[in-house]
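Pasting the sequence and the predicted coordinates here, then a few questions.
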Amino acid sequence: MAGRFFGSSAASIAMIVTNTPSQELALTNLAYISASDLPKFAVPGHSNLYLASIGDVFDYAIFCICGLNFDNTAHESIRGGHIALNSIQRRCAKVSAAESIDVTRFVPPENFNLAVLTVELDFIKRVGSRNEQIDAIILAKQLRRRLNNQVMTAGQKVLFEFQGNNYSFTVREATVEGQGKSSSIERGMILDDTFFVFDAPRDSGIKIINQREGTTSNIFKQKEFNLESLGIGGLGAEFADIFRRAFASRVFPPHVTSKLGIKHVKGMLLYGPPGTGKTLMARQIGKILNGKDPKIVNGPEILSKFVGETEKNVRDLFADAEQDQKNLGDESDLHVIIFDEIDAICKSRGSTRDGTGVHDSIVNQLLTKIDGVESLNNVLLIGMTNRKDMLDEALLRPGRLEVQVEISLPDENGRLQILQIHTNKMKENSFLAPDVNLQELAARTKNYSGAELEGVVKSAVSYALNRQLSLEDLTKPVEEENIKVTMDDFLNALHEVIPAFGASTDDLERCRLHGMVECGDRHKHIYQRAMLVAEQVKVSKGSPLVTCLLEGYRGSGKTALAATIGIDSDFAYVKIISAETMIGLHESTKCAQIIKVFEDAYKSPLSVIVLDDIERLLEYVPIGPRFSNLISQTLLVLLKKLPPKGKKLMVIGTTSEVDFLDSIGFCNNFSITYNVPTLSRDDAKKVLEQLNVFADEDIDSAAEALDNMPIKKLYMLIEMAAQGAQGGSAEAIYSGKEKINISHFFDCLGDVVRLI
């Protein structure tokens, strides 16, 4: 936490500690210095705010600094280079009077405002059986005014005067807006909207009244949320965002929100790829809330073939909430309505041409209930969808489904949490083998959704259970103590459960059937430069999209090189777009498929897309020439479109018709272009040496004949010569037991040249 507060430019100032000049000043909780020292602690952007940190950087106190008396005159009793602290402040900062300490200007970080401050009250000095009654509402108002812009830290003690008595309070909890609890120091700044919660020891003699109005409401069934116990993993940040936007205002009593002049959030939308936990989160939110049981509706269930019945189904969902609000007003319980697959019924108005107008009516009905003339304040509508783009825009504006949270694919830490949730019972019951390393599995499962991780666990268990079964006798008793889910079971499951947004490893491997052999310095240079580009995409903040074009003769190894770069980049999402997967499709369908690959890539933090044989994708015909302008324009737009914030994309294109692409302005859309050359004599010799299919004395003459040969044709020639080997077999040649006869090789070469 300390690292967030101090930058490299922070410079400490040595100052001498002295006592606060008067009891009156001691009760302000301010630290006092000479007016001449005051500018050293000015907070940028705040004309009247001066903050300083005192003590060790990992365990320090932060005080608001003042250089003026109550009448705005300078503190003449405090000399330059001195700082006045009261006894409680010195105890908090762990310093003594007359001691020299380091004092540093403190600049508050972003998101430092206190939402709730929980404090424990006590008298500074207890005298006999003293009893005092404190109005929580009045005290909170006074403290907000007196301690405005002061920083409070959990465990800190503060002196103050209230209605003629001197009190102290100890900070028990300091909750910052939009942040949950963490292992870091709880600390934040008091503002006008900070909410105070008061407590007092039983034997203190302090009785707090109006505590009901001064404490949190009972909207939740429990004080703290353990997301793991709710079965939610990797979504802590998203849950904190939902809580801040949708529930923070509902935690406080109605009179607080009415004084603030705000209305509660009535709707939220959870969107993202399938299987990421949207439905799970919505259901668990419904469970942890007090009040009516949530109504869970699947979008298509609302639809009815009878006229007006669909709209009635929507109205019925809100009927109970309407009745409660009419009878109880602000005291009404919260009614939660969960809409799964909301895109099925709330498509953009006018987009569905079924002639009935039912979908338009559903949208209108929902808008009326959520934000109409007689809108309800006791309803929370939670919608879920994989296709946010299909929803009517009117649903997404403030006052409706205004809280929109993307539930994206989990990161490595999130995947670890999800795996722990799904294996906890196994571990408790000793079914999980000691060799299972969940941290390693989390690292291996890039781009797996929560549902896919659950599938991996189920698949691993199936392997473990299958070892205990005998297909010859299924009635044989199972020895429960022998069931162990091992690391090998999980590794086998990873091959069985493939992520929808993962790397197309099989497709990429098919692009380099012969693997990758060293082809000389020119090919090595291209590979190294392309990998540097991939690294640039990975670490750079200014290059979220980089495009690279590999051009050269057909068969020169462009596709194999692109596939190798995709695999070696170790990006979570790697897909190849090739014409062979789109045979027979209409050009508009091809465009839709290409767009979907790019949209899927935007859901992953790091992605690589390979556009193989771009001229084939564009349906290029040299006679004319002719090509698909629709596909061309689609690709041109996608090659320029920056991925969403936080996402990074590398696009690798391959082509054998660079002149054609250049003529239509396509090459200008690639950041870098590399020419993949044919093999020189030396390159061919290196390849042949690695293949080890010729006798040593024949390699030079074979390499000489292969000068300026594309590597793909070299492999084809070697295959022909090996298959028709005289006096040997292809298996013996590839195993190194036999060698290709050089005369037979030249015969095959003549056939290949004639084919060329």
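Sure, I can see it.

only C-alpha atoms for contact and neighbour calcs from this point on.
Fine.

max-length strand in this protein?
strand 165-176 (DSSP state E).

And the strands in the stretch 151-300 of the chain, which stretches?
Under the criterion DSSP state E, counting those that start in this stretch, strands of the stretch 151-300 of the chain are mapped to 151-153, 157-162, 165-176, 187-189, 195-199, 206-209, 267-271, 295-298.

Residue 88: which of those strands is closest?
When the strands of the stretch 151-300 of the chain are ranked by proximity to residue 88, the top entry is strand 157-162, at 6.7 Å, counting by CA to CA.

Kindly calculate the angle that the closest one makes with strand 165-176.
Orientation of strand 157-162 against strand 165-176 (axes from the mean of the first three to the mean of the last three CA atoms, to 10 degrees) gives an angle of 130 degrees.

Quick one: distance of strand 157-162 to the chain centre.
Strand 157-162 sits 43 Å away from the centroid of its parent chain (CA atoms, centre = their mean, to the nearest Å).

Not counting the longest helix seen in the chain itself, show me its contacts.
Under DSSP state H, the helix in the chain containing the largest number of residues is helix 521-539. The list of residues contacting helix 521-539 from outside it, by CA atoms under 8 Å, 6 or more residues apart in numbering, reads 518, 543-546, 548, 561, 565, 569, 606, 648-650, 674, 676-677.

ok so, going back, list the buried residues of the longest strand of the chain.
With burial defined by 16 or more other CA atoms under 10 Å, the residues of strand 165-176 counted as buried are 167, 168, 169, 170, 171, 172, 173, 174, 175, 176.

Return the list of helices and strands in contact with it.
The criterion is 3 or more CA pairs under 8 Å, 6 or more residues apart in numbering; DSSP states H and E, and the helices and strands that strand 165-176 contacts are strand 114-123, strand 151-153, strand 157-162, strand 187-189.

adding another structure so you can compare the two:
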Amino acid sequence: MAGNVGFGQSPTAVKMVVVNSPSQELALTNLAYCSTHDLRKFAIPGSSTTMVLVGDFAVLSLSSHSEIADGHIALNALQRRNTKVSSGDQISVVTFSPPENCTLNLLILELDNVKAKANKNDQLDATILAEHLRKKFVNQVMTIGQRISFEFLGAKYICTVNRAMVEAQEKSNAIERGIITIETYIVFEVVSSSGIKIINQRETANSNIFRQKEFNLQNLGIGGLDAEFMNIFRRAFASRVFPPHVTNKLGIKYTKGLLLFGPPGTGKTLIARQIGKLLNGREPKVVNGPEVLSKFVGESEKNVRDLFADAEQEQRTRGDQSDLHIIIFDEIDAICKSRGSIHNDTGVHDSLVNQLLSKIDGVDALNNVLLIGMTNRKDLLEDALLRPGRLEVHVEIKLPDEDGRLQILQIHTNKLNENSFLAADVNLRTLAARTKNFSGAELEGAVKSAVSYAMNREISMDDLTKPLTGKNIKVTMNDFLDGVQEIIPLFGASTDDLDQCRLNGIIDCGQKHKDIYEKGTLLVKNFKESKHFPLITFFLGGPAGSGKTAMAATFAIESGFPYVKIVSPNSMNGLSESSKCARIIKVFEDAYRSQLSMIILDDIERLMDYSSIGQRFSNMTLQTLLSLLKKFPPKGNKLLVIGTTREVDFLGSLGMCSTLYAIYHVPTLATEDLRTALKHLNVLAEDDIDVVAEELRDVSLMRLYSILKIASAIESSNGSSGKQKIDINSFYKAFSDAQG
């Protein structure tokens, strides 16, 4: 917090001659003195206090005294030492106008006796002394490194400002300074040779771990995580708000570790960094897990020890008054995997885990450390690391809901709105509703994409050297909609895969298919609206090519579920049995993170490598599917599973059908169904439809499409590609070719 020149009558620096304070009593006020005439020059209209920046370091409150001549400024001995001047020297003085929010939240003072031979057994009550100093120096500016003299209970002392923490101030290269108030929390340290003993230090403690009295998450750039943040506060920080003697009486220990886990892009790293900014303490150490590893023997363990070295040293010297040391481990699963899970000859990972455990909760456990770990894979972590006393607070950072997405969009469009770049037609609530299952990072990407559209409109491709002012940039609703289309959410619907499953669309195939479609659609609709069924599975059974996959894809597309994934044998070609199971498990685990999900298990018997010869199949895949089809998603989330199969009886013999809500049998096309389908396709002459329907009864839908494609190709080769209808002779030839 650097000082700014105010709006007094002296906007520029004035050279003044330094003189001694008029009296010893006035020297203990920490005020600077000048003539009444000079005081008027530095005064700020409407302000009862006049502050000046003396030299380039000290900010002092200025008062008038009759003994001080014009052009002179009286400084006591410590003030002259602070500003590095002597009596008779000239020094620059300029009006200091305090910026907003510059009140001191925390002030750490180091005490010493004025005289070296003073009483070596002084006992100073921290509660009384803090109250005395707050009253004596209220509304004065304290600067880090500044030395101040004062009298207390008949003895004279010198204090040095070791820390001056302003409420809500972020760490920067600016000089630490702020205004002391009656609410400023003061912590006392002592010079080791002074003999001063501070008592009742803990009794003065109040909520000093935070930089500010309250915080707005959106101002910190965090949206949609109010509930998670309150959980973190209750579990990790509520005990630290109270003085140590209170927690000792309650018989509890401080929380030392916090684990943030969840999908990528949901804000885990952002939360950890903002927690570091919110807390009064040392600058957080941010470590990426892999950075700790080293190729040299013992070096990785040393890197872990070095992270805790500062905290250990400070706890030895300051005890309960030690600052809070925050260590942030990103991708902590890289170094803290379950012991024994990594098979190599070095055992480095196991040794690293042991070293970290001993530092967090070993024999010489530290109370001044908060370890924040972040991971996408909580399941990989060592169990001993997650128990109480270590990383005991586990907070899942989930995908944001609609209100959360609205907050995130407001954060990322705040500057656009402030600078009038946001068009009037932009509706963030509508965008929040359209971006289901978008993470915070993906929403930010959508905003960036939208802005790129607006910027691109202002660029002339004919003259890229033309100067641009950006004044005409307007980001419209269409820009945002285009931006949303460009970002494919990790936990969104696989629209391309779904479209691929029904390239020919859905046609009218008669009453039987219509009944199945209506039953399935109604089931999906009821499941979506129901609050009582978190998991439902149904199968579409029938011969190969009957349209089961296309119908399942249609249910998915029309459902509007935010998360839809297809698990098909074609996507797992070349995978081992265990890799295939891991892939299936991951799809289900991802689905559990969405409030409403759908998974299509296509050709289940092929997923299990089923062979009708001897009825061979993968038991590992079977057991994986059986367990997943019975596992309920987390509370508040719902999962609908649709399976397609040609072997309903076989799956029933394995016990898989016992988990189903229903099985709908998708038949081949009977004569009447085939007639209906051909009329819908409108590719044959009316007179030919009945003949073909009788000839091809009980054909599958896929086979019908294949014959029609071959017939169309024959027409093209005969030079009849312009005809709207397929000739019956071409159709029969195609049918004959398909028969082999």
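Perfect, I can see it now. Just so it is clear, the model here is predicted, and its values are computed rather than measured.

related to what we said a few turns ago, now, which of the contacts of helix 521-539 of the first structure sits nearest residue 489 of the first structure?
Residue 489 of the first structure lies nearest to residue 569 out of these, by CA to CA, at 27.0 Å.

which residue in the second structure lines up with the closest one?
Using TM-score structural alignment, the equivalent of residue 569 of the first structure in the second structure is residue 559.

Work out for me the element residue 384 of the first structure sits within.
Following DSSP states H and E, one finds residue 384 of the first structure within strand 379-385.

center of the second structure, which residue is that?
Against the mean C-alpha coordinate of the second structure, by CA atoms, centre = their mean, the closest residue is residue 267 at 0.7 Å.

For that one, which residues are in contact?
The neighbours of residue 267 of the second structure, taking CA under 8 Å, 6+ apart as the test, are 222, 397, 440, 441.

Quick one: the helices and strands packed on strand 165-176 of the first structure as a markdown table, columns for mean neighbour count too.
Listed next are those as a markdown table, based on neighbours: other CA atoms under 10 Å:
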| stretch | mean neighbour count |
| --- | --- |
| strand 114-123 | 21 |
| strand 151-153 | 23 |
| strand 157-162 | 19 |
| strand 187-189 | 23 |
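
Figure out which of those is closest to residue 56 of the first structure.
For residue 56 of the first structure, the closest of these is strand 151-153, at 14.6 Å, according to CA to CA.

helices and strands around that closest one, which ones?
Using 3+ CA pairs under 8 Å, 6+ apart, strand 151-153 of the first structure is in contact with strand 59-66, strand 165-176, strand 187-189.

one more time with 6 Å, if that's ok
Judged by 3 or more CA pairs under 6 Å, 6 or more residues apart in numbering; DSSP states H and E, strand 151-153 of the first structure is in contact with strand 187-189.

Rebuild the helices and strands packed on strand 165-176 of the first structure as JSON lines, extending it with distance to residue 415 of the first structure.
Formatted as JSON lines, the entries for those read as follows, by distance: least, CA to CA, whole Å:
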{"stretch": "strand 114-123", "distance to residue 415 of the first structure": "30"}
{"stretch": "strand 151-153", "distance to residue 415 of the first structure": "33"}
{"stretch": "strand 157-162", "distance to residue 415 of the first structure": "41"}
{"stretch": "strand 187-189", "distance to residue 415 of the first structure": "30"}
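
closest to residue 12 of the first structure out of these?
Of all those, strand 151-153 sits nearest to residue 12 of the first structure, with 18.8 Å by CA to CA.

Which residue range of the second structure does the closest one align onto?
Counting by TM-score structural alignment, strand 151-153 of the first structure sits on no residues of the second structure.

ditto for stretch 508-517 of the first structure
Applying TM-score structural alignment, one finds that stretch 508-517 of the first structure aligns to the residue range 498-507 of the second structure.

same check, this time on stretch 237-244 of the first structure
The alignment places stretch 237-244 of the first structure over residues 227-234 of the second structure (TM-score structural alignment).

Quick one: distance of the matching stretch to the chain centre.
Per CA atoms, centre = their mean, the centroid offset for stretch 227-234 of the second structure relative to its chain is 14 Å.

quick one: buried residues of it?
Within stretch 227-234 of the second structure, the residues that qualify as buried are 228, 229, 232, counting by 16+ other CA under 10 Å.

Which residue ranges of the stretch 351-500 of the second structure form strands?
With DSSP E, counting those that start in this stretch applied, the stretch 351-500 of the second structure shows strands at 369-375, 393-396, listed in chain order.

now for residue 61 of the first structure: what does it line up with in the second structure?
Correspondence of residue 61 of the first structure to the second structure, assessed by TM-score structural alignment: none assigned.

What is the neighbour count of residue 61 of the first structure?
Applying other CA atoms under 10 Å, we find 21 residues neighbouring residue 61 of the first structure.

List the residues that contact it.
Residue 61 of the first structure makes contact with 53, 54, 93 under the criterion CA atoms under 6 Å, 6 or more residues apart in numbering.

In the first structure, what residue corresponds to residue 545 of the second structure?
Counting by TM-score structural alignment, residue 545 of the second structure lines up with residue 555 in the first structure.

how deep is its match tucked in, by neighbour count?
The number of residues near residue 555 of the first structure, taken as other CA under 10 Å, comes to 18.

So it sits against residue 712, correct?
Yes. With the criterion set as CA atoms under 6 Å, residue 555 of the first structure and residue 712 qualify as a contacting pair; they are 4.8 Å apart.

quick revisit: from start to finish, how long is the match of stretch 508-517 of the first structure in a straight line?
16 Å (CA to CA, to the nearest Å).

Can you list the buried residues in it?
Of the residues in stretch 498-507 of the second structure, those with enough neighbours to count as buried (16+ other CA under 10 Å) are 498, 501, 502.

Narrow those to those in helices?
Checked against DSSP H, those include these in helices: residue 498.

quick one: secondary structure of residue 750 of the first structure?
Using DSSP: H, G, I helix; E, B strand; the rest coil, the structure places residue 750 of the first structure in helix.

Looking at the alignment, what corresponds to residue 717 of the first structure in the second structure?
In the second structure, the residue equivalent to residue 717 of the first structure is residue 707, according to TM-score structural alignment.

buried sites along the helix or strand hosting residue 575 of the first structure?
Under the assignment given by DSSP H and E, the secondary-structure element containing residue 575 of the first structure is strand 573-577. Within strand 573-577 of the first structure, the residues that qualify as buried are 573, 574, 575, 576, 577, counting by 16+ other CA under 10 Å.

Repeat that for stretch 646-659 of the second structure.
Of the residues in stretch 646-659 of the second structure, 646, 647, 648, 650, 651, 656, 657 count as buried by neighbour count, 16+ other CA under 10 Å.
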